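Asks: the sequence and its predicted three-dimensional model are supplied below.
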Amino acid sequence: MSSEEALLLAPPTTNASAAAARTASLAAVESPAPEPAGETHAVLTQRFHAAIPGGAHTYAKGDDQFPEGIAPYLVRADGCRVWDTERREYLEFGMGLRAVTLGHGFRPVVQAAQRELLRGTANVGRPTMLELRAAEDFLSTTQAGDMVKFAKNGSDATTAAVKLARAATGRDRVAICQDHPFFSTDDWFIGTTAVRAGIPWGVRQLTHTFRYNDLASVQQLFEDHPDELACLIMEVEKDVPPAPGFLQGVRQLCDQYGTVLIFDEIITGLRWHVGGAQAVHGVRPDLSTWAKALGNGFSIAALTGRRELMELGGLHHDKERVFLLSTTYGAESHALAAMRAVLTTYRREPVIEHLRQAGEYLRRLLAQSIAEHGLTGHFALLGPPQCLVYATRDAARQPSQGFRTLFLQETLKRGLLLPSLIVSYAHQPADIELAAERIHEALGVYRRALDEGLDKYLHGRPVQPVYRARN
């Protein structure tokens, strides 16, 4: 290896005090090893599907998203590792669908939640002082809005934002970015996907789509529906960065046509910046929605934005009332305490810098493996380092669910839970290096399958897209 290559592949440097704090925070709590389930994988699968539609409470975690017969059922997690019913250990790079940025069981967050539970105020009949402190903490840390309303999941927050925009503008139509895969479980969004059973035709007609980084497609929507678009909702950034002038152009068009601009920061908030991707790119929306990293795995989401919009869901105005967000568990105290501990950690420690460094180190190591196996054009790394994903393509370089399944199969066999390449504050250089070694082996199988045929190496059916009309 040349000196230049050695420098390129060197692990990221870390601040000594931050590393020490991280080590202390992630020290394992004494607990007995998880007991085996005592049942075969097939029996457990049957039980899951007998009790839960789809076998999981999140479609992205369902059996159809993983190789047949080997996807683990988990019983414990710590840092960037998880354990299954057979006590097998896996390095995880999904991190709760990007919700866990600090690591599983991050002690300051868990301890904050525990302390609040012991106060007996998990859910009481009037607002608690914690709700006020949490709201002020969120607003001062993120600088993303004038007011905030908490909820339990991102879908509720985005739907509330759409309702608020419709109330403020008196319009019904919604514009969404078709290149961003998920905004809500509610009808206004799911009606645009292939899984539209149960959604009225009339509701589906009110949502329109545009393309990311295609300002002309946004302009065309406004021209096609003048004075009809209540809001435009999009992620600020996903796999590719915004083209120069795109976000600014969208902002200008929304201002010109009186449309509310909503940024979905559910993934980017606290992963791109404490102020979200809007702070990185310097374009402010009217409303934005947050979740995922806010609670490091605890259920907490937020809707924030301009006071004149948010106050429509309040008491201090003479306009028609908006029933904005009213959830029994929206201010559940342990989740708010967890969020405050997360925000404190972000203010004190270089979390986002670590995410970028760890993700970039992983990208460099995997890029070398891709080149060594001759997989350029067949296995691709996408997205910024703090939110890295991969794409699988066949011999013709076309997107392939079969090759995705093969890659998942081979990485699971090697102790990696790898639906994506998402890193956390818990992932250290040694974890990245271990994962890269095992992925290198899996990519060797990928190469052989390209040369000799997928069927020779893939065991079981391919994984399926979540959005499909039939099973």
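Replies: Looks like it arrived, so ask away. What you see is a predicted model, and the numbers here were worked out from it, not measured in a lab. Numbers count the residues shown, from 1 in each chain.

Asks: when you work out contacts or count neighbours from here on, use the C-alpha atoms and nothing else.
Replies: Will do.

Asks: contact partners of the helix ranked longest in the chain?
Replies: In the chain, assigned by DSSP state H, the helix with the most residues is helix 429-452. Helix 429-452 is contacted from outside by 11-12, 91, 358, 361-362, 365-366, 369-370, 373-375, 394-395, 403, 406-407, 410-411, 414, 416, 455-457, using C-alpha atoms under 8 Å, 6 or more residues apart in numbering.

Asks: and that helix, how far from the chain's centre?
Replies: 24 Å (C-alpha atoms, centre = their mean, to the nearest Å).

Asks: tell me the buried residues in that helix?
Replies: By 16 or more other C-alpha atoms under 10 Å, the buried positions in helix 429-452 come out as 429, 431-433, 435-436, 438-440, 442-447, 449-450.

Asks: Phe43: which element?
Replies: Rather than Phe, residue 43 is Val. helix 41-51 (DSSP states H and E).

Asks: following that helix, which helix or strand comes up?
Replies: Helix 41-51 is succeeded, C-terminally, by strand 74-78 (DSSP H and E).

Asks: this is the other structure I want to compare:
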Amino acid sequence: MDTEDFFLPRSREANARLHELIPGGAHTYAKGDDQYPEDLAPVISHGLGAHVWDVDGNRYVEYGSGLRSVSLGHAHPRVLEAVRREIDRGGNFVRPSVVEIEAAERFLATVPTAEMVKFAKNGSDVTTAAVRLARAVTGRPRVAVCGDHPFFSVDDWFIGTTPMSAGIPAATTELTVAFPYGDLAATEELLDRYRGEVACLILEPAGHTEPPPGYLAGLRELADRHGCVLVFDEMITGLRWSEAGAQGLYGVVPDLSTFGKALGNGFAVSALAGRRELMEWGGLRHAGDRVFLLSTTHGAETHALAAAMAVQTTYAEEGVTARLHALGERLAAGVREAAAGMGVGDHVVVRGRASNLVFATLDERGLPSQAYRTLFLRRLLAGGVLAPSFVVSSALDDADIDHTVDVVAQACAVYRKALDAGDPTPWLGGRPVKPVFRRSV
């Protein structure tokens, strides 16, 4: 389909209503219509497996489902069966449910490098709890975050460091410092500069590139030597890298780690896990001051914990992590071949681990370009591919991958025309897409 013939009138109307009712028109900034070409932001009606349908009736092959949370595909039968079973038994009680024991045992069997776990709803809940716990245990005020990773929490200690820092006191932001990924010498220099002040090092253990040899082990040694807590944010790497996350794959054990996203296949569940010695500070079996670690009304809803257990069982019994890697490798190879065939192999670039692929859109000078991203997304949408990233779910099949590669090839043909013209503007159809973190609207 030509993009000039591709309209989304019902989605456009629904987006207008969303903005009237919800600040930003979405409950996650990364889902905002400013992330999509103008008037081409589909509003979803429903999804099944690797496909979603918008309110205009269009069907898409979907990537990055639920911001990477739906890794088994929408409405996965094993997950839904577990959820329905618990909903019929009640979802939230005045005392802990036996399901909380079962879910904790199942999680700790999946992530054997952890000794205790506490569940919540969002990633921010548990990363902030990890920071609070690290500060309590060490008595130190500063948090060192990996500056090369885009997001850790909606809470002040992190958001204050982004361009969207309005409403956050400078005094809070000043307590967060940054270290570069992969550079042990720079991290040690930071720890020396703030000697005795840094409570924790928090980072995604892996991202678009593999950790350099010895890097994670080196961070472990630095944290031990400087007396700070090592925290792995495994929101993305959890299950996608291995069933036990990056710590299970690379063999480096953090003091604390946080999980979410794929853990519930779209149901709201996250986890803070770690060494018993630290985690007990948030409990009742220690002699020190009490730490308000996590206390969430809905953190142990039985249906969400049942979903998490079903997800972990499915991963283990069906080899889901290996399937994600195989699908991603097939997709990456196809996209790279299509881009090279159209002469844009240096401009449409696939990056990341096969189970967590993203793409870069580069301009004539080889620099990241929101305008070229807009052109690319328009063509994908018109071809029935909804892909803010190329993060796969296990519900994809070979036909989905082949269709995606065909659409990418068509998009790359237009990309080549824009590069030759030296200006993508005629192919944008409106304003370019915008980065999530920016200071002004």
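Replies: That came through fine. Here the structure is a predicted model, which is why all the values come from computation and not from measurement.

Asks: can you calculate the TM-score here?
Replies: Overlay of the two chains. TM-score (TM-score structural alignment, normalised by the length of structure 2): 0.97; 433 aligned residues with a C-alpha RMSD of 1.0 Å.

Asks: before we move on, the earlier item: mind giving me the ChimeraX command for buried ones among the contacts of helix 429-452 of structure 1?
Replies: Here is the ChimeraX command that selects the buried residues among the contacts of helix 429-452 of structure 1 (16+ other C-alpha under 10 Å):
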select :11,91,358,361,362,365,366,369,370,373,375,394,395,403,406,407,410,411,414,416,457
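
Asks: distance of Ala50 of structure 2 from Arg365 of structure 2?
Replies: 35 Å (C-alpha to C-alpha, to the nearest Å).

Asks: ok, the aligned residue in structure 1 for Gly182 of structure 2 - contacts?
Replies: By TM-score structural alignment, Gly182 of structure 2 lines up with Asn213 in structure 1. Contacts for Asn213 of structure 1 (C-alpha under 8 Å, 6+ apart) come out as 242-243, 246.

Asks: and Asn213 of structure 1, helix, strand or coil?
Replies: coil (DSSP: H, G, I helix; E, B strand; the rest coil).

Asks: quick one: it and Cys387 of structure 1, what's the gap?
Replies: 19 Å.

Asks: Gly38 of structure 1 now?
Replies: Distance from Gly38 of structure 1 to Cys387 of structure 1, by C-alpha to C-alpha: 37 Å.

Asks: between these two, who's got more neighbours?
Replies: Legend: neighbour count by other C-alpha atoms under 10 Å for Gly38 of structure 1 and Cys387, higher for Cys387 (24 against 10).

Asks: to which residue of structure 2 is the more buried one aligned?
Replies: By TM-score structural alignment, Cys387 of structure 1 lines up with Asn356.

Asks: now do the contacts for its match.
Replies: 240, 328, 390-392.

Asks: rerun that using 7 Å as the cut-off
Replies: 391-392 (C-alpha atoms under 7 Å, 6 or more residues apart in numbering).

Asks: so how far is the first residue of stretch 222-237 of structure 2 from its last?
Replies: For stretch 222-237 of structure 2, the end-to-end distance is 22 Å (C-alpha to C-alpha).

Asks: which residues of structure 1 does that stretch align to?
Replies: Counting by TM-score structural alignment, stretch 222-237 of structure 2 corresponds to 253-268 in structure 1.

Asks: onto which residues of structure 1 does stretch 127-138 of structure 2 map?
Replies: Counting by TM-score structural alignment, stretch 127-138 of structure 2 corresponds to 158-169 in structure 1.
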